[in-house]
Structures are given as structure tokens and as C-alpha cells.
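Chemist: missing the sequence, but the structure's below:
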């Protein structure tokens, strides 16, 4: 064995044991930490309020100490209260303290904490063993890898034909009355344990992706705070990185690929259906209660993991966007220079000052002394007043026809036309009256004026939708659709004093 190889392997082991997950499992109070974290943070409750966490951990400490644990000749327990322990666990990287959506401070397990609990659960739980299900999973994964890596079209066509023939043969046998081949309960039990073994890896994977996104968020914000480039340039570079944050890490790219499989609601529904089918089978009674509960919660744990990663991505994008919008590096640099000037002034003033010496306060900010402002630009000509307006001769004719044509509604003509169209009737159809009007009062603005007159006289809306054509002064036509309106006869309203 070479010395160089031993040294390299030893350095790799040292780096591995610096990982917070192995540090948790290697410390003296690891059994207590694993027990408490597993009891407080469950699949149904991944986030716990800070006050509730402290209360539950203090209660667990009191119960264990009352049972005799923590003595010199028994398993040691950590000293201090739950608040101190949680602070230590946050610093060690096993817990994460954050603010929830409803502005409540909560704890959640970090990726290292989840991984440590999974390792402890696998070691202390049912021992995984080599089984037909695990070997089949391995063989199928290798076969799938070989198929995806093989670019030979003819080989893939041959494999598909072989698979179709096998499936067709099985379908023909079942259609001819063949029985479904049953599987022994022992084999089903092994397959269920293999499924649980695979599912236990998912929470730690999801947590690692979420924390990787948060780490990129912290790096980007730190770079923004130390940047002196223009805000627009920073916005284009880092905002794009924040929006594509899943593509920036290996964990994020792997999660994006998995999301295409499990992000489809139909896939989640199928998973729920398959799990219900499994749980109805008699072999599940051979599983311990904890494993049956884990089978039931597989789908929910996947949904929670996907939601946690997407929430982390959304929060990271929001934080980076807000930082870019509100952060002005040049302004912060000026503030820093001003503070340094103030501190420098204090350093110069304090050594020469005496204890109790009166300090004259600064009652107003100093004003820059501007000697002389420039009064005129490069044009040497003196400013001239504008040319006087031309005197208007009242005898001149003004062309007001076009101005009146483009003006507002002609209320007098519209009211007279509506009354004439109504005749002796008590009510009148406003749209029919507008269609019967002359072209001079069929402008779009006259339609609004006619509706205003109908409203003043008292109108009723019908369920009918009416379409009317209007003529603008330049002879262009506009078509409008409006609800049917029946108005009271304005002549009757005038006679009865309704205009008052």
C-alpha cells in the first residue's frame, strides 16, 4: 500500500467527517438529537413554530431526566434548555430557522438533518437485504441506461418488437381464459421494503435542492451588495440568473428532470391509485405499522418535497429581484465614504477634547458656496419677447361648421326627434329612434346624448342586444352593440314636469 494513497484517502475521510450530517451522528449526544428531531419534525409537520419546538424539546428532556437518563453511569444528555440546544443545532447546520408565509418564525430540518435521520432510521429499522425486488430494480435501471445510451436505431426497433410480442402473447393468454399469475406474499413484502428504501432517499434529496437554491440566493445577494457596477447591468445579469436558478446547480438540473415525471398531476393521481391498491392487499398486514404508514405517505411526501423546492425557487427569485430593484451600489458607496469621514473626524476630535466639554451642535446642514451662476448660454443675442398676436377682425367669417360637426351631442335636435318619433306613445325604443334619425344626428356622440336624454326621462333596460350604425363627420361608419333601452316619451315628461 503506497503512503501517498493512504494520505489521500485519509484526507478524503477527514473532509467527509466535516459534513454536518456525519458530525451529527458522530457526536456524544447523537441518540438524543436524532430522537428529538424525528419526534418533532414529521412528514405531516415539516415546519414547527419556534415556541412549540422549544416546549416539546424541553418536555422530552424533562421526561428522559425523570426516567434516569443523563446520569454519569447512563447515556448522557445535553446540558441547557431547548432554546440553547436549538441555537446550537442551527449553527451546526442541522436546523434552519426562517419566517413562514404567515409571519411566524419556524424551524425546519436542513438537508443534513434529514440525511442523518434517514441514516439512523435505516440502521435502526428493518435491515435491507438482497432480494429479488432490489436486484430487479437494479437490472431494470441498467437496462434502461443501456437503451438510452445506445443510439442504434435498428437495435431499439428490435427491442420494441420483442417487447410487443411478449405483451401480445400475455394478452392472448388472458383473453383465452388464462389465470393471472399470483405472487407470493414474501416476494410482495420484499418489493414493498424496496419501495420504502427508495422513498426514504427523497426527502433528503428535495432538501438538498432547496438549500442549494438558497445558497445561490445568498451568493447573488452578497455579490450585489459589494458590486459597484450600474444597477441596470446588475439587473440584466443577476435577475436572469435568479429566474433560471434551477439550471445553475447539478442538484437543480436533476430535480428539473425529475419534476417532468412527478410534476404532472396525472402522475400523482396514478401514484395515489397504485398505493391504495397495494394497501388493500393482504400482504400489507405483515408489514409493521410504521412501514404501512410510510407507504401511505409516499405521495404526500413527494408533493411536499416538490412544493418546498418550488417555494425556495420563488422566494430566491423574489429576493434577488427586490435586491436589484432597491439596491444602489453608488449610493451605498457614498454613504460608506460619509461614515468613514465622520469616524475620521471623531478620531481627530476625541484626543484633544476634555471630559464634560460642551459640544456645539450642528443646527443646520452646511450649504455649498456658489460664487457665480452662469446667466446665459452661448447665444450672445439678448432675449427677445415673442411676436405679438394678430388683431382679429370681428367682421371676418369663421368656418364653424366643421367645429360643430366634431363637437358634442346636439341635445335639442335629439330631444325633438325622440319626441316626434314617439308621437302619442308613452314609451319609445331608443335604438329604433336613433336608426330613424337623419344623418346629422347619427354620430357616435349623438348616440351617447340620446341615451343621456333617455336616462333623464326615465328608461328601462331590456335583455335584447341591439346593434346600431353611426356616421362620423368624415363619413366613416362605426358600429356599436348595446343593451336594448326603452325610454319614456320626453314630451310626456315635459308636460308632467319631469324635467324639473
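Modeler: Structure received. Bear in mind the structure is a predicted one, so any value in this text is a computation, not a measurement.
Chemist: Could you use CA atoms for every contact and neighbour count after this?
Modeler: OK.
Chemist: Tell me who's in contact with residue 122.
Modeler: Taking C-alpha atoms under 8 Å, 6 or more residues apart in numbering, we find residue 122 in contact with residue 128.
Chemist: what helix or strand is it on?
Modeler: helix 111-124 (DSSP states H and E).
Chemist: Report the buried residues of that helix.
Modeler: Neighbour-count burial for helix 111-124 flags 111, 112, 113, 114, 115, 116, 117, 118, 119, 120 (criterion: 16 or more other C-alpha atoms under 10 Å).
Chemist: Over to the closest residue to the last one other than its chain neighbours. Which of the three states is it?
Modeler: Using C-alpha to C-alpha, 6 or more residues apart in numbering and skipping residues adjacent in sequence, the residue nearest residue 120 is residue 34, 7.6 Å away. In the three-state summary, residue 34 is assigned as helix, counting by DSSP: H, G, I helix; E, B strand; the rest coil.
Chemist: these two touch, right, residue 34 and residue 117?
Modeler: Yes: taking C-alpha atoms under 8 Å as the definition, residue 34 is a contact partner of residue 117 at 6.2 Å.
Chemist: Enumerate every residue touching residue 164.
Modeler: With C-alpha under 8 Å, 6+ apart as the criterion, no residue contacts residue 164.
Chemist: Okay, one more to line up with it:
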């Protein structure tokens, strides 16, 4: 006989997972569009009321564009349905704010859609080289033969020494080609895109263990508190190791907590993005690569927060558990059960017992809380009239010093400086402006002007802006460095003239 029955059962189990269910059905595209518009790498959770309003807005926009949306429902109803379908996770903060976040199944489905939308060949030199390096590394780790391990290490040492000597002798540094780097970017994006769903699966596994742990603790009716605590403390020690996700996270936690390694990762990612091949990447891919290190930190923090939640719950259960009161309640319930059995022996099947659901209302007369006090109705003393000195109104210059940025003056300064190539960076330009244009608020105005050219990069290295307040106090601010080409300055000048001509009309 073939194994078609077993394969059919395995396929049914896979198709029943939340990720594939999300991609199935008439409204799959609608769900994907809403989730991708509402959540991102930087926006991992959304307040419940805000998400309800956003879903209503998205539905209205799609209807205006002629697209079909789920009928007879609204944002709140859809979010509740998605929680039941295990695509959204609903939780609350300590202050009672309810929020939604995507489950691991929803993240996996969005990753699949993103990979299919990239339309790139994944079988590349970078992907194959990654496989070969991993196989070589683990073959070295798995081999029990010391001589074989020594031979492999010596070969690697000789290869690296030869490359070092060649470079030291003035050899040419051969950088990767554009095609190779594009393959490396694809491989790297594929690995980075799996991080959020991987961490979310670990977090959900910890949450399931937390719920099971709490249920078992409440249902434990052993009279001996010491024996019960010993049992649950042993289970708590094995909490992380009871699931495959927990074991995987435990093995990787040493690397995730290494600050030096994470800083090195961030530096290496910056070097990779400085290659000329990165110019063909879109902004989404660049943000994905730059966000690898923050994603590792945030995922680790979320899992540790879930573990702390289990720890706090365990402590509260121990503190609040009162075995004596539970025994007393048990005796009361057993006494009620005996009385009920005795009553059933002496009554018929249709006998009723009058039972008051609420206690009677107490009638309490009003008691005077305070005696009459004549001072409470006396008028206040008359106001004294003091001679007032005339107030000098502020001058126009003083009002101007307290106002917003001078956008026109800043735009003109940027155009004049970078059109002629007199300045290297925007920070250098700011530090040479007159004192009235170097207020802290002028920094925001200058960044607003520069952002219209697309030259501002929030992830660039910072430079010092020396601001001067109206009272003469000096303050330094760190702002991402930015520079403009003469073409960008000319484009900014053209936009300014166009706006002025529109105003004149």
C-alpha cells in the first residue's frame, strides 16, 4: 500500500494552520492589504480603538475604488473575527489599554506574500555559499577525529594567511560585483524576514505554557502547599525547555545578549549598504536590512517580557493562595450538598423554595453632617486696588524670536550655499548662519526644507548643530548629516519660484 493516507493527513494538518488559512478564501487579499497597511517592523502593535477605525477607513477606500469588501460588518467585528481565527492577538497593558498585534501565523503569511512579490531568483551564489559554509562549519563541529579537524583548520589558516600577505604586499582589494551583492541582498532579506515570525512563535509558546501553568496551579487541590510548590517550581525551571521554540531560543540567547556581537552586526550591515549595488534596492528592502539588529533586540525583549510575566503570575499565585480558606470553603460546599440531599428525600419533584437573590434594602435616616456656620455665607472681603504700572508690549523682534522657523530665509540660504558648492553638509551651513537664524526651532525648519529634496537620511551619522537661543544661550544638537548636490539645490530653487508664482496669481 502507498502512503497516500498518511500524506493526506499531513497535508490537512498543514492546511489547517493559521498562515495558510489566512491566504485562502475570497477575502485573502483584503486581509493582507489591511495587515500590511496597519502593521510594520516599527509598528508591532496598534491600539484596539485605532485599529477598528483604520479598518473602517480601509473598507471605505476600497469600496470607492470598486473593490469588494466583507459585507455586513465593521472594523470591530472583523478584528474580533481575526482574533478567533488566530491572525490577531489581543492583549492589554498595565494601565488597561487594549491593543492588537499580529500572530506568528499572520507574520508567516505576510512573509510569503512579500517573498513572492519580490520576483527574484533565490537560487544564487550567495544562497549556495551560505549552505556550503554551514555544512563545512558543522562538519567540523561534528567530526570526532582530531586529526581531521586540525587538517581543516590548518587549511583555513593557510588560505587566510595567503590572502593577508597578498593584501599586505599591495595586492588589489577585489570587492564583490553588483550581481553577487544583489544575490547576497536577496539571501539576507530572506533570512531577516523570518525573524519576526520566529520570535513571535517563541512568545506564543511561552504564552501557552503560561496559561497551562496557571490553570494547573488553580486546579491543584493537594492539601500540602510545600509539595505543590516543589512540583511547580520544578516545572517552572523547565518552562523554556518544554517546547521546541523555547529550546531554540535558549540556545540562541547567548548570541542575542552579546552587545559586542550585535554592535558588530550593525557595523557590518552599514558596510553592506554602502556598496554601489545597494542603489538598486527600494526603500523597503533597505529598511529591512537596517532593521535586523533592532528586530533581534525587540524580539528578545518580548520573549523575556513573557517569561517575566510567568514569573510574576507564579509569585502572585503563591502569595494569594490560602489553603485554610480553601478548606473552609470546601467544608461549606459539602455541608450545602448534604442539606440538599436531605431536603430532596422529604420533598416532591415540584416543590419550590423561595430564594432571595438580593439582600433587603436597609432604610437609614439622614444624619446631619455639620452644624450651621455663619462664616460660610459671609461675603468675601473687598478686593484692594493697587496702582498698576503700564505694561510695555513686546516688540516685533521679540515676537519674531518666539515664533516658528523662518522657512523662506532658510530655503534661500540652502540654495545659495549648495548651488555654488560652498558647503559640505547642512550642519556646516547652519553653524555659519546669522544668530537670528540659529535658534533651536530653525533646525526643524532646515530639516523640513532639506527633506523636500530627498537628501535627508535619518539613519546617517550625526553631526553637531550649534544653536543659539534668543537669550544668547548656546546649545548643541546631534542631527543626521545631510548634503545637497547642485542639482538638488536648483530643484529646490525652482520649487520655491513655482510656489511664489502661484501665490502671486
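Modeler: Here it is on my side, so go on. None of these values were measured; they are calculated from a predicted model.
Chemist: where does the TM-score land?
Modeler: Superposed pair, TM-score by TM-score structural alignment, normalised by the length of the first structure: 0.66. Supporting alignment: 355 aligned residues with a C-alpha RMSD of 2.7 Å.
Chemist: Now distance to residue 70 of the first structure too, for the buried residues of helix 111-124 of the first structure, in CSV please.
Modeler: Listed next are the buried residues of helix 111-124 of the first structure as CSV, based on distance: C-alpha to C-alpha, whole Å:
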residue, distance to residue 70 of the first structure
111, 29
112, 26
113, 23
114, 25
115, 26
116, 22
117, 22
118, 25
119, 24
120, 21
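Chemist: of those, closest to residue 402 of the first structure?
Modeler: Of all the buried residues of helix 111-124 of the first structure, residue 111 has the smallest distance to residue 402 of the first structure: 77.3 Å, by C-alpha to C-alpha.
Chemist: So what does residue 163 of the first structure match up with in the second structure?
Modeler: Here residue 163 of the first structure is matched to residue 156 in the second structure, going by TM-score structural alignment.
Chemist: That match: how many residues sit nearby?
Modeler: 12 (other C-alpha atoms under 10 Å).
Chemist: Now name the helix or strand holding it.
Modeler: Assigned by DSSP H and E, residue 156 of the second structure belongs to helix 146-168.
Chemist: ok, average deviation of that helix from the first structure?
Modeler: With mean C-alpha distance after the TM-score superposition for the first structure, helix 146-168 of the second structure departs from the first structure by a mean of 1.0 Å once superposed.
Chemist: got the buried residues for that helix?
Modeler: residue 149.
Chemist: Over which residues of the second structure does the helix holding residue 122 of the first structure lie when aligned?
Modeler: So helix 111-124 of the first structure sits over residues 104-117 in the second structure, by TM-score structural alignment.
Chemist: do the same with stretch 246-266 of the first structure
Modeler: Residues 240-260 of the second structure are where stretch 246-266 of the first structure lands when matched by TM-score structural alignment.
Chemist: ok, residues contacting the matching stretch?
Modeler: 201, 202, 205, 206, 239, 261, 262, 296, 297, 300.
Chemist: Same list, those residues, but as CSV with secondary structure, distance to residue 66 of the second structure and neighbour count please.
Modeler: Shown next, in CSV, are those (DSSP: H, G, I helix; E, B strand; the rest coil; distance: C-alpha to C-alpha, whole Å; neighbours: other C-alpha atoms under 10 Å):
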residue, secondary structure, distance to residue 66 of the second structure, neighbour count
201, helix, 37, 19
202, helix, 40, 25
205, helix, 41, 20
206, helix, 43, 24
239, coil, 51, 19
261, helix, 51, 12
262, helix, 47, 18
296, helix, 40, 17
297, helix, 42, 14
300, helix, 43, 19
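Chemist: just the residues you listed now: which is nearest residue 124 of the second structure?
Modeler: Taking C-alpha to C-alpha as the measure, residue 124 of the second structure lies nearest residue 296 of these, at 25.5 Å.
Chemist: quick one: what's aligned to that closest one in the first structure?
Modeler: With TM-score structural alignment as the criterion, residue 296 of the second structure matches residue 302.
Chemist: wait, doesn't that match sit right on residue 202?
Modeler: Yes: under the criterion of C-alpha under 8 Å, residue 302 of the first structure makes contact with residue 202 at 7.4 Å.
Chemist: Which neighbours do these two have in common?
Modeler: Contact criterion C-alpha under 8 Å, 6+ apart; residues shared by residue 302 of the first structure and residue 202: none found.
Chemist: Can you tell me what the residue nearest to residue 120 of the first structure aligns to in the second structure?
Modeler: Using TM-score structural alignment, residue 34 of the first structure sits opposite residue 32 in the second structure.
Chemist: For its match, grab the count of nearby residues.
Modeler: Residue 32 of the second structure: 17 surrounding residues under other C-alpha under 10 Å.
Chemist: Helix, strand, or coil at residue 466 of the first structure?
Modeler: State at residue 466 of the first structure, reduced to three classes by three-state DSSP: strand.
Chemist: nope, residue 120 of the second structure is what I meant
Modeler: In three-state terms, and counting by three-state DSSP, residue 120 of the second structure is coil.
Chemist: if I look at the match of residue 34 of the first structure, how far off is residue 26 of the second structure?
Modeler: Per C-alpha to C-alpha, to the nearest Å, residue 32 of the second structure is found 12 Å from residue 26 of the second structure.
Chemist: Over to residue 342 of the second structure?
Modeler: From residue 342 of the second structure over to residue 26 of the second structure the distance is 61 Å, taken as C-alpha to C-alpha.
Chemist: hang on, residue 92 of the first structure packs against residue 19?
Modeler: No: contact criterion C-alpha under 8 Å: residue 92 of the first structure and residue 19 do not qualify, at 9.9 Å.
Chemist: So residue 90 of the second structure belongs to a helix, correct?
Modeler: No: looking at residue 90 of the second structure with three-state DSSP, it is strand, so not inside a helix.
Chemist: so who does the corresponding residue of the first structure for it touch?
Modeler: In the first structure, the residue paired with residue 90 of the second structure is residue 97, using TM-score structural alignment. When contacts are counted by C-alpha under 8 Å, 6+ apart, residue 97 of the first structure touches 90, 105, 106, 107, 108.
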